[in-house]
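*Asks:* no FASTA, just this:
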């Protein structure tokens, strides 16, 4: 049985490649000469060296000592490359995709090195057998790294990737080493973990739906899981909150954890979420009592309020997970048009039914004022009305609720999408506005979840009073959302990022009349907009 698992999980040994070092000492000297200040060159060189190490006949113990020396440098270079991909819209550009692929290849190389050592230990190679728990932990660690790296570009692990990490865990379990501790200097708090904890890390990360989180939030979640995963376990029957179904996995059908609904099978294991619930509830209470996140093991990356919100999300995803939704989804096969970009959405709404704002001499645009001062008149080109091309894309509705819509379409590069981006949806004569709440990709499909914003959208233009005093009287194209008394939602403006300042006075043009308004409060923001409550502020 173990022989079958070894063959299924671990790579073959042997090879004919010659790495640029032949033992630990020469590898240490090679690493000292690596130009770490030149990240692209250093990243490429260390990737090639480890790939050659994986295809060489170097002794397994020697390979283990070498790769352990390389770990810190590898992670430093990986972080430097990944920082260039933070919050990039999808699909990635050609250059961005090349960077992402380079990071993915290096994580795979690290996984392969430890997996080869694991294979050698299974063959009782001299000197390596005693490191079996460490090799299993490191192999699972870098397999988990690949899963998390996929989430950075909101891509789901493939079936093959799930099968691989499950195969590693099954082998560790068959060898009775899944609960044995291994030292790991990259585990920030305790420095010790087990193969099962790393496997649970990958499972709980996936169950948390990371596709709804920003890169910063995903990193926070990863760091917290180093501890949270050690507070859980896998067993045929696990403890859960009262009247709550368990999260479980099926070793015969590798995938993200599922919610228990039917009968149990021998190949299934449940995740202990009761202990997780206790840990999370305790920290939420401490945050509400005024404790700072870093004092209770929650790091310094997030504010107390944001950390509490994420803990509540994790509690619902892992521990409560009700079997029925508060708002049921309605399946649909309809298509609709979707557009992004605040200015683009303004033109879409303004098409054929919005008069441009008046331009008086007092409030001429800054460009026109400059031309008058320099040439005595405005140019014919600037006075001509621009031709605005409205950019939209067709999406299919997968399902919908009263507060959101799930859309899908084939992956392509026609429209780049980003988390928390403003998007308008049009179905016939109905137009709705929302923000991208989550997004996920497979090899050929893209799905996005749209959280609808209350109110019917209308085109509008605004002009800042404080800017007008300096001769900058240009109007800015925005969108207004009408009030919805039934939802206690006031009329709001969607402004470009950075526009909100409490009490700021604006000239407001609705297509018919010029009024003066005052900004009251910021109700929400995304990557390309701010949603602001406003009130009238007298006549002009």
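*Replies:* That came through fine. No experiment lies behind these values; they were computed from the predicted model shown. Numbers count the residues shown, from 1 in each chain.

*Asks:* make it CA atoms for all contacts and neighbour counts henceforth
*Replies:* Noted.

*Asks:* For stretch 253-261, could you pull out the residues that count as buried?
*Replies:* Neighbour-count burial for stretch 253-261, counted by 16 or more other Cα atoms under 10 Å, picks out 254, 255, 256, 257, 259, 260.

*Asks:* can I get those residues in JSON lines with secondary structure and distance to residue 320?
*Replies:* Listed next are the buried residues of stretch 253-261 as JSON lines, based on DSSP: H, G, I helix; E, B strand; the rest coil; distance: Cα to Cα, whole Å:
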{"residue": "254", "secondary structure": "coil", "distance to residue 320": "23"}
{"residue": "255", "secondary structure": "coil", "distance to residue 320": "20"}
{"residue": "256", "secondary structure": "coil", "distance to residue 320": "17"}
{"residue": "257", "secondary structure": "coil", "distance to residue 320": "14"}
{"residue": "259", "secondary structure": "strand", "distance to residue 320": "10"}
{"residue": "260", "secondary structure": "coil", "distance to residue 320": "12"}
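
*Asks:* can those residues go into TSV with extra columns for distance to residue 229?
*Replies:* Shown next, in TSV, are the buried residues of stretch 253-261 (distance: Cα to Cα, whole Å):
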residue	distance to residue 229
254	19
255	18
256	15
257	14
259	18
260	20
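
*Asks:* Out of the residues you listed, which two are the most distant from each other?
*Replies:* 254 and 260 (15.3 Å; Cα to Cα).

*Asks:* Residue 149 and residue 102 touch, don't they?
*Replies:* No. Between residue 149 and residue 102 there is no contact under Cα atoms under 8 Å: 11.5 Å.

*Asks:* tell me, which helix in the protein spans the most residues?
*Replies:* The longest helix of the chain (DSSP state H) is helix 94-122.

*Asks:* Quick check: what element follows it along the chain?
*Replies:* Moving toward the C-terminus from helix 94-122, the next helix or strand (DSSP states H and E) is helix 132-152.

*Asks:* how about the helices of the stretch 351-500 of the chain, start to end?
*Replies:* Here the stretch 351-500 of the chain has its helices, by DSSP state H, counting those that start in this stretch, at 366-375, 380-383, 465-468.

*Asks:* distance of residue 410 from residue 440?
*Replies:* Separation of residue 410 from residue 440 (Cα to Cα, to the nearest Å) stands at 12 Å.

*Asks:* want to compare, so here's the second one:
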């Protein structure tokens, strides 16, 4: 039987032939073939124009298979010891290979000048692919390795030095404009970094990346920062550094490589898009994508207005270094146990009272839960919590502010999700507070870092259920949390309910010593497992309210 001769990946003609015959059925095999083509041409040093022809022909396939490969680790933070680390390494290597290929063509042709009319395209492609390597670490919720930012800065610096950074070139992979300059490719990566990428799930990250390309043309980088405009609401980028944008006021002596990130025009663009949202425009018509629901798109864009439109690096509350161990739990009933100091029970006197307590009274190992659970000592609480499985993880505090904590843990023991409700007890705190996971990231050494935003107010466990004419009196209450108003933080009183409960004007019954009927008036925050809502008490019982069902 005749054997096919091996492909010479150093030959542009053979590479083009392989691409014509390629079928995107086996993603792994296809990705390896594409990587072999890119690496083979780098080694072979073919004529610059032929090398460029292959690279331009391969871009669509590379874009597709890379996105498919990334789905394997984009849903959750990728630990350094995960089996999918090899997948991340392969994806990053191919992005970097593409960037190096365009850089090599540019250097190789510098003397001959046969591709002078392609200088801007070579520069844009190099910056774009270098930026994609950085973004892949963001997607995997991994700290970029040393030198990753420096590579991106260097790629843009070369385009700037050659005077082609601002020249737009055709780019069919840019979903909105179908064109992009090296400056816009660089700004896109910067915008993603400013968008709290480690706090984005797979779907939101995809939108943020697309929108960064959409809004990049409205940003600029200014050399020689204007000291009169330098304040907390300004970012600077050091092209000689190995890090992303930082508050310009932190750069005490800006050097020649420092650029001021100017998003003055972007603020107006975001406001205009938000106005269109309010008028009922579809996200696709606004260049935001057909896969983005209007409500989710408006909420995400609003959250990006401050870091993108205002380029605001200012924190409402400054962070301070911290030390000690914080307790953290993410299970709903576990949070209630540690906040209330007892097992959640149906309210006394209700038709369902006692049933849950009876169900949970018989414990493992032949023990029984004490009937009088109030007034436990800390030692008793910890013992019963361990018996019931209501345990907390211990996290080291890195720093903190009035409204949040930055924590780290190794090894990582409990899987957390973005925007998940958690209970947290600070190292020096006597009580558990409610918090929301704002970002998650693995460092190269395997340490998990997490950002926790604390919900204002000292929480109290209450019982809640839907209210309506046809709601059976035996329908069980569910655990919820009441947060009092905090005038100092301009935070109104609120309820934290199970996820999906909020509907405008919905009436619920809350039991806190006695039953009361409340009308839900607004959604303050929504996470993966909770709704934080504002409310108002009903002056008269709403006995005619229709039956409702929580989602």
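*Replies:* The structure has been received and is ready for your questions. Since we're looking at a predicted model, the values are computed, not measured.

*Asks:* With distance to residue 25 of structure 1 and mean neighbour count added, can I get the helices of the stretch 351-500 of structure 1 in TSV?
*Replies:* Shown next, in TSV, are the helices of the stretch 351-500 of structure 1 (distance: least, Cα to Cα, whole Å; neighbours: other Cα atoms under 10 Å):
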stretch	distance to residue 25 of structure 1	mean neighbour count
helix 366-375	66	14
helix 380-383	69	9
helix 465-468	65	14
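
*Asks:* Tabulate the ones you listed (CSV), appending distance to residue 248 of structure 1.
*Replies:* Below are the helices of the stretch 351-500 of structure 1 laid out as CSV (distance: least, Cα to Cα, whole Å):
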stretch, distance to residue 248 of structure 1
helix 366-375, 63
helix 380-383, 64
helix 465-468, 59
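
*Asks:* correct me, but residue 500 of structure 1 touches residue 523?
*Replies:* No. Applying Cα under 8 Å as the test, residue 500 of structure 1 and residue 523 come out as separate, 10.4 Å apart.

*Asks:* out of these two, which sits in the more crowded spot?
*Replies:* Taking neighbours as other Cα atoms under 10 Å, residue 500 of structure 1 and residue 523 compare with residue 500 leading, 17 against 11.

*Asks:* Can you name the residues that contact the equivalent of residue 449 of structure 2 over in structure 1?
*Replies:* The equivalent of residue 449 of structure 2 in structure 1 is residue 447 (alignment by TM-score structural alignment). Neighbour list for residue 447 of structure 1: 406, 407, 408, 409, 439, 440, 441 [criterion: Cα atoms under 8 Å, 6 or more residues apart in numbering].

*Asks:* Looking at structure 2, which of those residues hold up?
*Replies:* Checked against structure 2 using both residues aligned by TM-score structural alignment, their matches' Cα atoms under 8 Å, the contacts of residue 447 of structure 1 keep these contacts: 407, 408, 409, 439, 440, 441.

*Asks:* For residue 232 of structure 1, state which of the residues you listed is nearest.
*Replies:* The shortest gap between residue 232 of structure 1 and any of these belongs to residue 440, at 27.0 Å (Cα to Cα).

*Asks:* State the number of residues packed around the residue nearest to the closest one when sequence neighbours are not counted.
*Replies:* Counting by Cα to Cα, 6 or more residues apart in numbering, residue 440 of structure 1 lies nearest to residue 154, which is 4.8 Å off, once chain neighbours are set aside. By other Cα under 10 Å, 26 other residues sit near residue 154 of structure 1.

*Asks:* Tell me how far the residue lying closest to residue 416 of structure 1 once chain neighbours are set aside lies from residue 528 of structure 1.
*Replies:* In space, and not counting its chain neighbours, residue 416 of structure 1 is closest to residue 90: 4.9 Å by Cα to Cα, 6+ apart. Using Cα to Cα, we find residue 90 of structure 1 at a distance of 15 Å from residue 528 of structure 1.

*Asks:* ditto for residue 62 of structure 1
*Replies:* Distance from residue 62 of structure 1 to residue 528 of structure 1, by Cα to Cα: 52 Å.

*Asks:* Quick check: the residue nearest to residue 416 of structure 1 touching residue 414?
*Replies:* No. Using Cα under 8 Å as the test, residue 90 of structure 1 is too far from residue 414 to be in contact (10.0 Å).

*Asks:* neighbour count winner among the two?
*Replies:* Using other Cα under 10 Å, the more surrounded residue of residue 90 of structure 1 and residue 414 is residue 90, with 20 against 10.

*Asks:* one step back: between the contacts of residue 447 of structure 1, which sits nearest residue 330 of structure 1?
*Replies:* Nearest to residue 330 of structure 1 among the contacts of residue 447 of structure 1, counting by Cα to Cα, is residue 406 at 10.2 Å.

*Asks:* what about the helices in the stretch 251-400 of structure 2?
*Replies:* 264-278, 294-304, 332-340, 355-361, 378-388.

*Asks:* and residue 534 of structure 2, which of those helices is closest to it?
*Replies:* Ranking the helices of the stretch 251-400 of structure 2 by distance to residue 534 of structure 2, with Cα to Cα as the measure, places helix 294-304 first at 17.6 Å.

*Asks:* Give the buried residues for the closest one.
*Replies:* Of all the residues in helix 294-304 of structure 2, those buried under the rule 16+ other Cα under 10 Å are 294, 297, 298, 301, 302, 304.

*Asks:* ok, now stretch 254-266 of structure 2?
*Replies:* 254, 258, 259, 260, 261, 262, 263, 266.

*Asks:* I'd like a version of the residues you listed in a markdown table, one that adds distance to residue 215 of structure 2 as further columns.
*Replies:* Output for the buried residues of stretch 254-266 of structure 2, formatted as a markdown table (distance: Cα to Cα, whole Å):
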| residue | distance to residue 215 of structure 2 |
| --- | --- |
| 254 | 27 |
| 258 | 22 |
| 259 | 19 |
| 260 | 17 |
| 261 | 14 |
| 262 | 12 |
| 263 | 10 |
| 266 | 7 |
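
*Asks:* residues making contact with stretch 260-271 of structure 2?
*Replies:* Stretch 260-271 of structure 2 has contacts (Cα under 8 Å, 6+ apart) with 215, 218-225, 234-237, 248, 301, 305, 308-311.

*Asks:* biggest strand in structure 2, by residue count?
*Replies:* strand 515-526 (DSSP state E).

*Asks:* Can you spell out which helices and strands pack onto that one?
*Replies:* Contact analysis of strand 515-526 of structure 2 by 3 or more Cα pairs under 8 Å, 6 or more residues apart in numbering; DSSP states H and E lists strand 507-511, strand 530-537 as its packing neighbours.

*Asks:* Format the helices of the stretch 251-400 of structure 2 as a markdown table; extra columns: distance to residue 175 of structure 2.
*Replies:* Converted to a markdown table, the helices of the stretch 251-400 of structure 2 look like this (distance: least, Cα to Cα, whole Å):
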| stretch | distance to residue 175 of structure 2 |
| --- | --- |
| helix 264-278 | 17 |
| helix 294-304 | 17 |
| helix 332-340 | 40 |
| helix 355-361 | 54 |
| helix 378-388 | 52 |
